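In: Only the shape, not the letters, is given here:
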């Protein structure tokens, strides 16, 4: 009888240990899925991969650029993970509003209009808009030369807003496209007279791709880029982003990232 009781006790102990092991395994899988297994939460980050040198996809399908390297470095510094989600620039803020993204880093200029919808980090890059024409165009040097001309811009950008705000004063037509390469092609083909683009982006594109384009005149403004989260949400995450950005600047890693893609 004692032997029978011993066997029952032994069987119960085995079942108990198996149940504990099963629970531990489930917890490990959950941590791996959320990124907590490596010490922090995973956040989904919206990027626009048609925007070199800030974001682009290389020949091996890897996402690269200033913004990509910067958000990864901030995440590593602050102990969280990121999942990059490429999309058209015009869809990034709506995706934040819909809860599909936690963060946006896409060469996004800090504007009062956008501040009504998102909270920005401290500025991480000073850009500025510029006019771009065909290389052999000798007629256009400034906004005053655009009367009766066609200006192409990218949807949802500060360049598009600038063009709309100044259209009546300078008397040009506006064509809106969805990405930067399409804008470059539109001017190169002669379908539009000029485009409006962020200075570092077009300077990089002309240098790297040997485009038949040139920058004309002075910069039109002095935009600053910021990293965005939905307004009133993710305040703790925004604090981490700002803290990480400051530490990267202090350590020199921020300059190293910029120098990888932009030479002075």
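Out: Arrived safely, thanks for sending. In this text the structure is predicted, and so the values were computed from the model without any measurement.
In: Only C-alpha atoms from now on, for both contacts and neighbour counts.
Out: OK.
In: For the stretch 1-150 of the chain, which segments count as helices?
Out: 2-34, 66-78, 92-97, 112-115 (DSSP state H, counting those that start in this stretch).
In: Reformat those as JSON lines; add mean neighbour count and distance to residue 123.
Out: Listed next are the helices of the stretch 1-150 of the chain as JSON lines, based on neighbours: other CA atoms under 10 Å; distance: least, CA to CA, whole Å:
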{"stretch": "helix 2-34", "mean neighbour count": "11", "distance to residue 123": "29"}
{"stretch": "helix 66-78", "mean neighbour count": "20", "distance to residue 123": "12"}
{"stretch": "helix 92-97", "mean neighbour count": "19", "distance to residue 123": "18"}
{"stretch": "helix 112-115", "mean neighbour count": "11", "distance to residue 123": "13"}
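In: take a look at this one as well, against the first:
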């Protein structure tokens, strides 16, 4: 009888254990698999670092969320979010009307202007008229590509597409393109590098076009994840107020890129 009771007790405990809620899986934070320094880049071992990695870790901690960095090819990052392969996008994704049709966004967490970069020895500016007849390099799937297709291509500017901004920069240095349009903050490292400093400078700032280009970056979310959006918005506000945003920001920039 004792043996039977013991067996029943073990079975009952096992049954209760099976009914206990499973530990929540970490949320997968999607970042573009293509390096985008100083925001995101992997080392030789595959460990990711950069401003946006620090931001993701800080905001997840503030929101009391367990998160794991998950690299995804940029041109497939929105489908990966909507099919559940990742749970959010923290990858310098600008908040645009077209993207807002298919995903939701948190409040902005940084801002940066778009600029035209070209060879130092040339004196053209950043307008369609000044770039007419030139070859402009842009990264595919970005607001810069959308802007260039709308404003530069119709004015007689030839567009050349690149999977990464580094590829466009390399072709600019090699003289295979005349200019590139990109994020001003992201281009700082290139322009400060020996190669970039010797080669190129900023030709001008590109005016905003709210239909295709917004200088504010937000966390990309599924439209159904309203509770997660509320948590992240509160966390963004919280890390601004408690000084932790400023602490990691000054590791990378001399200015507050939130403003």
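Out: Looks like it arrived, so ask away. Keep in mind the model is a prediction, meaning the values are calculated, not measured.
In: The helices of the stretch 1-150 of the first structure: which one's closest to residue 49 of the first structure?
Out: helix 66-78 (9.6 Å; CA to CA).
In: how about stretch 35-45 of the second structure: buried residues?
Out: Within stretch 35-45 of the second structure, the residues that count as buried by 16 or more other CA atoms under 10 Å are 35, 36, 37, 38, 39, 40, 41, 42.
In: Tabulate the helices of the stretch 1-150 of the first structure in JSON lines, adding columns for distance to residue 103 of the first structure.
Out: JSON lines is the format used below for the helices of the stretch 1-150 of the first structure (distance: least, CA to CA, whole Å):
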{"stretch": "helix 2-34", "distance to residue 103 of the first structure": "16"}
{"stretch": "helix 66-78", "distance to residue 103 of the first structure": "10"}
{"stretch": "helix 92-97", "distance to residue 103 of the first structure": "7"}
{"stretch": "helix 112-115", "distance to residue 103 of the first structure": "14"}
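In: Nearest to residue 230 of the first structure, out of these?
Out: Using CA to CA, the helices of the stretch 1-150 of the first structure put helix 92-97 closest to residue 230 of the first structure, at 5.9 Å.
In: in the second structure, what residues pair with that closest one?
Out: Mapped onto the second structure using TM-score structural alignment, helix 92-97 of the first structure covers residues 77-82.
In: Narrow the buried residues of stretch 35-45 of the second structure to those in strands?
Out: Those of these mapping onto strands are 41, 42, per DSSP state E.
In: Throw the buried residues of stretch 35-45 of the second structure into a markdown table and include distance to residue 6 of the second structure, thanks.
Out: Putting these into a markdown table (distance: CA to CA, whole Å) gives the following:
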| residue | distance to residue 6 of the second structure |
| --- | --- |
| 35 | 58 |
| 36 | 60 |
| 37 | 61 |
| 38 | 61 |
| 39 | 58 |
| 40 | 56 |
| 41 | 56 |
| 42 | 54 |
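In: tell me, how many neighbours does the residue lying closest to residue 69 of the second structure once chain neighbours are set aside end up with?
Out: In this structure, residue 69 of the second structure finds its nearest non-sequential neighbour in residue 29, 4.9 Å apart by CA to CA, 6 or more residues apart in numbering. As a burial measure, residue 29 of the second structure scores 26 neighbours (other CA atoms under 10 Å).
In: ok, now residue 254 of the first structure?
Out: 20.
In: you'd agree it is up against residue 69?
Out: No: using CA atoms under 8 Å, residue 254 of the first structure makes no contact with residue 69, being 9.3 Å away.
In: Would you mark the buried spots in stretch 249-262 of the first structure?
Out: 254, 257, 258, 262.
In: Filter the residues you listed down to the ones in helices?
Out: 254, 257, 258 (DSSP state H).
In: before we move on, the earlier item: who wins for proximity to residue 207 of the first structure among the helices of the stretch 1-150 of the first structure?
Out: helix 66-78 (16.5 Å).
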